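Peer 1: Structure, please.
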Amino acid sequence: MDGAVRDHRGSPRGRAVRALRAGRLQRHLGGLGHHGRQLRLVLHVVSPVREELPRRLRGRSQRRAPGAAARGSETRVKLGNPLAAIFHPPPTPGVLAVFGHLDAAVDAIHQLKRDGHKDFTVYSPLPRHELEDALAQPVSPVRMYTLIGGISGCAIGTWITLYMSYDWPVQVGGKTIGSIPPYVVIMFEMTVLFGALTTLLGIAFNVLLATRHQGTIAYDPRFTNDKFGIFVPASRAQAAPVEALLKRCGAEEVRHG
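Peer 2: Here you go, the predicted structure:
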C-alpha cells in the first residue's frame, strides 16, 4: 500500500492527459483529493489520496526501518510457561543407588530410616511385600475424598427431596408431605454419584502430585527389568554420607542424580 501510494505520488504534476474543464462538481466529490473543482482524466483508477499522507507514511516507515533492524538483531526474551513449573519442575539433587538383590534393598531402607531419612523413593521391577513392610507407607488418602463425597451426596439428596416436597406440597391419602422412607433411594443414588466423582478427583489430584514428584528425581530403566533402586534426596554436602551408607548396604552402583 505504501509503495503503491509512493509510486502514484511520484508521478509528475503535469499529467499525460491534459485536464479538461467539465463544469462545476459537487462539494463532496473527491473527498480527500484537491481536485480544484475540475474533472481530471487519469490512466488508472486510483482512490483519491492526499499527497501529504504518503509522504508522512514514507517518512514514518523510514524511521521505523533502523529500529526494526536493531530489534531484530537483539536477543529475544523467551517468556516462561507457568505450567512448566507444575509438570516439568527442575531436577532434584540426590543419590541414586542400584541394587541387584532384594535383601540388600530392604536392608538399605532400614538403615536410611535409622539415620532419619524419610523422604526417599524405592524402585522395584515387581511388587514385593518385603518392600511394603519395610517402607510402612500410610494408607492412601483417596478414601477420604470418597467419604467426603458420599456424605455430601447424601446430604444434598436429602435437602433436594425435602425442599421440593415442602416447596410444592401435595398431600396424598393423608400421608406426611416430607416422608423419609420413599426418599432413601434418591439419597443412596446421590451418595454413590458424589462418592464416585470425588474418588476420581482424589485419584487425579494424587497422581498429579506423584507425577510432579517423580519427574524431578533420577531414574534408571533397569528398574523395570531385574534391578531394585533407591533415590535419596540430598544436597552436595549431604551426598557423601548417604553414598557411603548405600554402598555399605550392598549397592552395585551409586551415582548422583
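
Peer 1: CA atoms for contacts and neighbours, from now on please.
Peer 2: Noted.

Peer 1: can you give me the helices in the stretch 101-250 of the chain?
Peer 2: For the stretch 101-250 of the chain, the helices defined by DSSP state H, counting those that start in this stretch cover 102-114, 129-135, 142-167, 180-214, 236-248.

Peer 1: List just the one of the ones you listed that sits closest to His256.
Peer 2: Counting by Cα to Cα, His256 lies closest to helix 236-248 out of these; the figure is 7.9 Å.

Peer 1: List the buried residues of the helix or strand just after that closest one.
Peer 2: Later in the chain than helix 236-248, the nearest helix or strand by DSSP states H and E is strand 253-256. By 16 or more other Cα atoms under 10 Å, the buried positions in strand 253-256 come out as 254, 256.

Peer 1: now for strand 253-256, which elements pack on it?
Peer 2: Packing contacts for strand 253-256, counted by 3 or more Cα pairs under 8 Å, 6 or more residues apart in numbering; DSSP states H and E, involve strand 94-99, helix 236-248.

Peer 1: Following up with a second sequence; could you model it the same way so I can compare the two?
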Amino acid sequence: MAFLKPSSRAAARASGVVASFLHVDAAVDAIRALRAKGYRDLVVYTPAPNHEIEEALEHKVSPVRLLTLIGGLTGCTAGFAMTIWMSYDWPLVVGGKAIASIPPYVVIGFELTILMGALSTVAAVALFSVLMGKRGTPYDPRFSDDAIGIFVPTASDQLGPIEQLLRSAGAVEVRHETA
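Peer 2: Purely as a prediction, here's the structure:
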C-alpha cells in the first residue's frame, strides 16, 4: 500500500510554540487572543470534546460533506437513468403498463444514492486527510489526560511574543518546538 505512505511533507515536524493549560477558560482566552493577533493555523489537543474551544477556533466547514452530496446525487441520477434505459432497451410490456414506471425504480435509485454517497465520503476523507498530509505537530500524553494543549506554528523570530501571550493567558508550561 504505497499510496498510503505519508508524504515527505507530512513526515516533517512543524516548528512553533506548545503551551499546556489546566483550565478550559484559560485555553479559550489564549485561543481568542492568538486569533485576534492573526494566528489562524492553531492545533488544540483536549482530553474530551469542548464546545467553547470549538467556537473559539472558528473552523471552516469540512469539504467532505459537499463531495458526499455530489456522490449521492450522482448515484441517484445513475440509478434512475440506468433502470429507465434498461426498461426501454429491453421492454417487458405486461398488462398495458407503462414501460418506464418510476415507483419500482425508487429502490434502485435509493440504493445507488447510498452506495455512491458512502464511496465518495470514503474517497473524500482519504483525499483530505491521508493524501494531503499535514506537518507533524508536537504532542504530550498529558493532553489526553488532564491538560489542554495549544500548538502555534510560527517562525523562530516570533516565538517571544507568542510565549508571553500564552503565559499571560494562564499557560502552565510553554516550550519551543523546532523542526
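
Peer 1: Quantify their similarity with the TM-score.
Peer 2: Counting by TM-score structural alignment, normalised by the length of structure 2, the TM-score of this superposition works out to 0.87. Behind it: 174 aligned residues with a Cα RMSD of 2.1 Å.

Peer 1: Just name the most buried of the helices and strands packed on strand 253-256 of structure 1.
Peer 2: Stretch with highest mean neighbour count among those: strand 94-99 (a mean of 25; mean count of other Cα atoms under 10 Å).

Peer 1: Which strands or helices does it pack on?
Peer 2: strand 228-233, helix 236-248, strand 253-256.

Peer 1: before we move on, back to that, looking at the helices and strands packed on strand 253-256 of structure 1, which is closest to Ile203 of structure 1?
Peer 2: Distance to Ile203 of structure 1, taken as Cα to Cα, is lowest for strand 94-99 among those, at 27.7 Å.

Peer 1: Provide the aligned range in structure 2 for that closest one.
Peer 2: Counting by TM-score structural alignment, strand 94-99 of structure 1 pairs with residues 16-21 of structure 2.

Peer 1: swap in stretch 7-20 of structure 1?
Peer 2: So stretch 7-20 of structure 1 is aligned with nothing, judged by TM-score structural alignment.

Peer 1: on that earlier part again, now distance to Arg58 of structure 1 too, for the helices and strands packed on strand 253-256 of structure 1, in TSV please.
Peer 2: Formatted as TSV, those follow (distance: least, Cα to Cα, whole Å):
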stretch	distance to Arg58 of structure 1
strand 94-99	62
helix 236-248	62
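
Peer 1: of these, which approaches Gly202 of structure 1 most closely?
Peer 2: With Cα to Cα as the criterion, Gly202 of structure 1 lies closest to strand 94-99 of these, at 29.1 Å.

Peer 1: Quick one: average offset of that closest one versus structure 2, please.
Peer 2: Following the fit onto structure 2, the mean deviation recorded for strand 94-99 of structure 1 is 0.9 Å by mean Cα distance after the TM-score superposition for structure 1.

Peer 1: how much space between the closest residue to Leu96 of structure 1 other than its chain neighbours and Phe188 of structure 1?
Peer 2: In space, Leu96 of structure 1 comes closest to Phe231 once its chain neighbours are excluded; the distance is 4.4 Å by Cα to Cα, 6 or more residues apart in numbering. Phe231 of structure 1 sits 45 Å away from Phe188 of structure 1 when distances are taken as Cα to Cα, to the nearest Å.

Peer 1: Could you check which of those two has the larger neighbour count?
Peer 2: Comparing Phe231 of structure 1 with Phe188 by other Cα atoms under 10 Å, the one with more neighbours is Phe231, at 23 against 15.

Peer 1: counterpart of that one in structure 2?
Peer 2: When structure 2 is aligned by TM-score structural alignment, Phe231 of structure 1 is paired with Phe151.

Peer 1: Roughly how far does its match sit from Ala19 of structure 2?
Peer 2: Distance from Phe151 of structure 2 to Ala19 of structure 2, by Cα to Cα: 7 Å.

Peer 1: And Leu73 of structure 2, by the same measure?
Peer 2: Relative to Ala19 of structure 2, and taking Cα to Cα, Leu73 of structure 2 is found at 45 Å.

Peer 1: One more: Tyr139 of structure 2?
Peer 2: Taken as Cα to Cα, the span from Tyr139 of structure 2 to Ala19 of structure 2 is 10 Å.

Peer 1: As JSON lines, the helices and strands packed on strand 94-99 of structure 1 with distance to Arg56 of structure 1 would be great.
Peer 2: JSON lines is the format used below for those (distance: least, Cα to Cα, whole Å):
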{"stretch": "strand 228-233", "distance to Arg56 of structure 1": "65"}
{"stretch": "helix 236-248", "distance to Arg56 of structure 1": "64"}
{"stretch": "strand 253-256", "distance to Arg56 of structure 1": "65"}
